[in-house]
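predicted structure and sequence below. I'll ask about it afterward.
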Amino acid sequence: MQKLFLLVLMVSASFRVSAQRYTVANCHSHNDYEQAVPFYWAYGAAFGSIEADVFLIHDTLFLAHDTPELKRHRTLEDWYIKPLDSCVAAHGGYPYSDTARNLQMLIEPKLEGAPTIAALLKILERYQRLTANPRLRWTITGNRPDPSTFASYPSYIWFDGEFEKSYSPAALSRVALFSDDYKQYARWWGRDTMPAAERARLKAMIDKSHAMGKPIRFWDAPDAPDAWLLLMRLGVDWLNTDHIKALSAYLDGSPTAAPAR
């Protein structure tokens, strides 16, 4: 158990997102399966994190944000796991050709968490390249199991933290990041100047996550250049976006945005 705990800490350290210079490694493709080209646009841009929402239906994980989308018959295995496995094989066992680059797969169960994770594990046990891989992390968000059960899952399974919950040191060691709803703290949407009170609320949560040694992501945040720049200056680690190409181009051409730590 002690060796496993040390391994988890080592892997966690290797996944810390650089806050000195923002790159596509800081980018999270939100609801990636809704892109015109799922997986390949975000992967081709070398994003550090890719999100897929799943419904467990008759032992199969289908990609959808809500039930009407299930008619598309898209499965997590066909649209993400198999392509990713092929890419990892092509790169000699690494997610990207740059062997120092990490990839997080953020999986959100839309129904009960534990059965969905069990179905995910059943699929992943057939893909050793994707589980015995220190540069690849599978992180569960949405309907998560109780933190007291985190240690019962394989070491390649991580969890998205929730600020309102308390975590034991062992459970916290399995938390990959903290995510929260931007609209809980701010209403600014990229025009004029963010009110000082909103800025202070966001910064307090960023500092809280960093004090626990964890990166942070805000969902439902404004998704345009003015907002990206502000979030970088505040020290947000993961830039949540639906605009893969626009954010990639922005980061390629933008100056360093040093976080306000």
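The structure has been received and is ready for your questions.

every contact and neighbour count from this point should use C-alpha atoms.
Noted.

which residues touch residue 9?
In this structure, residue 9 makes contact with residue 173, judged by CA atoms under 8 Å, 6 or more residues apart in numbering.

so which strand or helix has it?
Applying DSSP states H and E as the criterion places residue 9 in helix 2-14.

identify each buried residue in that helix, please.
Judged by neighbour count (16 or more other CA atoms under 10 Å), helix 2-14 contains these buried residues: 8, 11-12.

that helix: how far from the chain's middle?
Between the centre of helix 2-14 and the centre of its chain there are 19 Å (CA atoms, centre = their mean, to the nearest Å).

need the contact partners of the next helix or strand after it.
Using DSSP H and E, the helix or strand that follows helix 2-14 towards the C-terminus is strand 27-29. Strand 27-29 is touched from outside by 42, 47-51, 238-244, with contacts defined as CA under 8 Å, 6+ apart.

same check on stretch 198-207?
Stretch 198-207 is contacted by residues 182, 185-188, 216, 234-236, 261 when judged by CA under 8 Å, 6+ apart.

which residues of the stretch 151-261 of the chain fall in strands?
Remark: strands assigned in the stretch 151-261 of the chain by DSSP state E, counting those that start in this stretch are 157-161, 175-181, 216-219, 239-241.

make a markdown table from these and add mean neighbour count and distance to residue 104 to it.
Converted to a markdown table, the strands of the stretch 151-261 of the chain look like this (neighbours: other CA atoms under 10 Å; distance: least, CA to CA, whole Å):
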| stretch | mean neighbour count | distance to residue 104 |
| --- | --- | --- |
| strand 157-161 | 25 | 10 |
| strand 175-181 | 21 | 9 |
| strand 216-219 | 22 | 13 |
| strand 239-241 | 26 | 13 |
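
these into JSON lines, with extra columns for distance to residue 33?
Formatted as JSON lines, the strands of the stretch 151-261 of the chain follow (distance: least, CA to CA, whole Å):
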{"stretch": "strand 157-161", "distance to residue 33": "19"}
{"stretch": "strand 175-181", "distance to residue 33": "19"}
{"stretch": "strand 216-219", "distance to residue 33": "16"}
{"stretch": "strand 239-241", "distance to residue 33": "13"}
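
indicate which one of those strands is closest to residue 30.
strand 239-241 (5.5 Å; CA to CA).

count the residues that sit near residue 50.
24 (other CA atoms under 10 Å).

helix or strand for it, which one?
Taking DSSP H and E as the definition, residue 50 sits inside strand 49-57.

give me the contacts around that strand.
The contact list for strand 49-57, computed with CA under 8 Å, 6+ apart, reads 25-33, 39, 42-43, 61-65, 76, 103-111, 115-116, 119.

use this one as the comparison:
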Amino acid sequence: MNFGKFCRIFVVVMLLLPVTNIQSQNIILPNAYAHNDYWHKRPLLDALDNGFTYVEADVYLKNGKLIVTHILPYFKNKKTLEKLYLKPLLQYVTDNAKSDNPVNCPLTLMIDIKTDGDKTYKVLNVLLQKYRSILSEYQNGEITMRNVSVVITGHRPYNMFTGEADRLAFLDEDLKQAGNDSSTNIYQVASCKYSSMVKWKGKGKISEKDVQRLEYFVLQAHKSGRKVRLWGSPDKTKVWNELLRCNVDLINTDKINTLRSFLTNEIPVVAKRL
């Protein structure tokens, strides 16, 4: 390759790079849910760069600290909830506000509590106070939405929530119980395991029974203002299509790049259900 041709290619690449970065930063995917987000090379940041609006972290209470990990941390672990998520979220919100082209993108941090719900929440509540300025809150009967909403799943401290007049977190409801609890200030999401709701694994055609069952519970959740998620769903585009057709709000995945491509139509959708 001669020098002149190299220079022309270099200039074209340099011109395209900023456009690509800007486009990726402005992508917002309201259906994208990063399950086990902390497994990625850059927890939180990889999800944000791909336009995800929901990220999930498993949390254990260990020696007074909230540790992010998939299994009980018997050894010293420096991956705390504050270090991996809360501090970076504060920085993200601050930087976005100063940007010439700020992105209006509310985010939800799903915290999957793996230890005792009440004990863990007590520690979590103290920590969240440090980040009140960016967190959605419930106070004296009113909900104020801000840049980041914290939703607790796993071992949920339901009894503590019902007695609080001021809090910075919400709960994840059991989707199969949707419609049974009329509370309007406790839940923001309704979830359940995919296999407990749908038997179809992505091969062949989904049964009408599965569709009707899922659509019924989605409708109940939506009537109460909850977003719907099925965790443990197969990471297949065919399954994602069916979930969206049944009005499931959040697509749960460990494969953030693949889901991003799917939701931005970089991966062709399958044919409509017959």
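Cool, got the structure. These numbers were taken from a predicted model, which means no experiment stands behind them.

returning to that earlier point: in structure 2, what stretch matches the strand holding residue 50 of structure 1?
Mapping strand 49-57 of structure 1 onto structure 2 (TM-score structural alignment) gives residues 54-62.

if we can go back for a sec, mind picking the two most distant members of the contacts of stretch 198-207 of structure 1?
187 and 261 (22.0 Å).

what segments of structure 2 are helices?
Remark: helices assigned in structure 2 by DSSP state H are 3-26, 45-49, 81, 87-98, 117-129, 158-162, 194-197, 208-223, 237-245, 256-263.

could I get the ones you listed in a markdown table, plus columns for mean neighbour count and distance to residue 186 of structure 2?
Below are those laid out as a markdown table (neighbours: other CA under 10 Å; distance: least, CA to CA, whole Å):
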| stretch | mean neighbour count | distance to residue 186 of structure 2 |
| --- | --- | --- |
| helix 3-26 | 11 | 31 |
| helix 45-49 | 20 | 26 |
| helix 81 | 22 | 22 |
| helix 87-98 | 14 | 23 |
| helix 117-129 | 16 | 14 |
| helix 158-162 | 13 | 7 |
| helix 194-197 | 15 | 23 |
| helix 208-223 | 16 | 13 |
| helix 237-245 | 18 | 25 |
| helix 256-263 | 19 | 28 |
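
export the ones you listed as a markdown table, with columns for distance to residue 172 of structure 2.
What follows is the helices of structure 2, written out as a markdown table (distance: least, CA to CA, whole Å):
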| stretch | distance to residue 172 of structure 2 |
| --- | --- |
| helix 3-26 | 28 |
| helix 45-49 | 20 |
| helix 81 | 18 |
| helix 87-98 | 21 |
| helix 117-129 | 13 |
| helix 158-162 | 10 |
| helix 194-197 | 15 |
| helix 208-223 | 11 |
| helix 237-245 | 19 |
| helix 256-263 | 22 |
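
for those helices, which one sits closest to residue 182 of structure 2?
Nearest to residue 182 of structure 2, of all these, is helix 208-223, at 9.7 Å by CA to CA.

which residues in structure 1 does that closest one align to?
With TM-score structural alignment as the criterion, helix 208-223 of structure 2 aligns to 196-211.

circling back: what are the buried residues along the match of strand 49-57 of structure 1?
Buried residues in stretch 54-62 of structure 2 (16+ other CA under 10 Å): 54-62.

mean distance, it to its aligned residues in structure 1?
Superposed on structure 1, stretch 54-62 of structure 2 shows a mean distance to its aligned partners of 0.5 Å (mean CA distance after the TM-score superposition for structure 1).

next one: that stretch to chain centre, how far?
In terms of CA atoms, centre = their mean, the centre of stretch 54-62 of structure 2 is set 12 Å apart from its chain centre.

tell me which of the buried residues of stretch 54-62 of structure 2 is nearest to residue 266 of structure 2?
Nearest to residue 266 of structure 2 among those, counting by CA to CA, is residue 54 at 20.6 Å.

one step back: going through the contacts of strand 49-57 of structure 1, which ones are buried?
25-33, 39, 42-43, 61-65, 76, 103-111, 116.

quick one: the corresponding residue of structure 1 for residue 186 of structure 2 and residue 94 of structure 1, what's the gap?
Matched to structure 1 by TM-score structural alignment, residue 186 of structure 2 sits across from residue 174. In this structure, residue 174 of structure 1 and residue 94 of structure 1 are 22 Å apart, going by CA to CA, to the nearest Å.

now do residue 191 of structure 1
Relative to residue 94 of structure 1, and taking CA to CA, residue 191 of structure 1 is found at 41 Å.

got it, and residue 147 of structure 1?
According to CA to CA, residue 147 of structure 1 stands 29 Å off from residue 94 of structure 1.

counterpart of stretch 228-246 of structure 1 in structure 2, which residues?
So stretch 228-246 of structure 1 sits over residues 240-258 in structure 2, by TM-score structural alignment.

contacts for the matching stretch, please.
Against stretch 240-258 of structure 2 from outside (CA under 8 Å, 6+ apart): 30-37, 47, 50, 211, 214-215, 218, 227-233, 235, 259, 269-270.

try it again with 6 Å
Contacts with stretch 240-258 of structure 2, where a contact means CA atoms under 6 Å, 6 or more residues apart in numbering, come from 31-35, 215, 227-229, 231.

ditto for stretch 170-180 of structure 1
Taking CA under 6 Å, 6+ apart as the rule, stretch 170-180 of structure 1 contacts 147, 150, 158-161, 214-218.

of all those, which comes closest to residue 251 of structure 1?
residue 217 (17.2 Å).

need the contact list for that closest one.
179, 238.

7 Å instead, please
Shown in contact with residue 217 of structure 1 (CA atoms under 7 Å, 6 or more residues apart in numbering): 178-180, 236-240.
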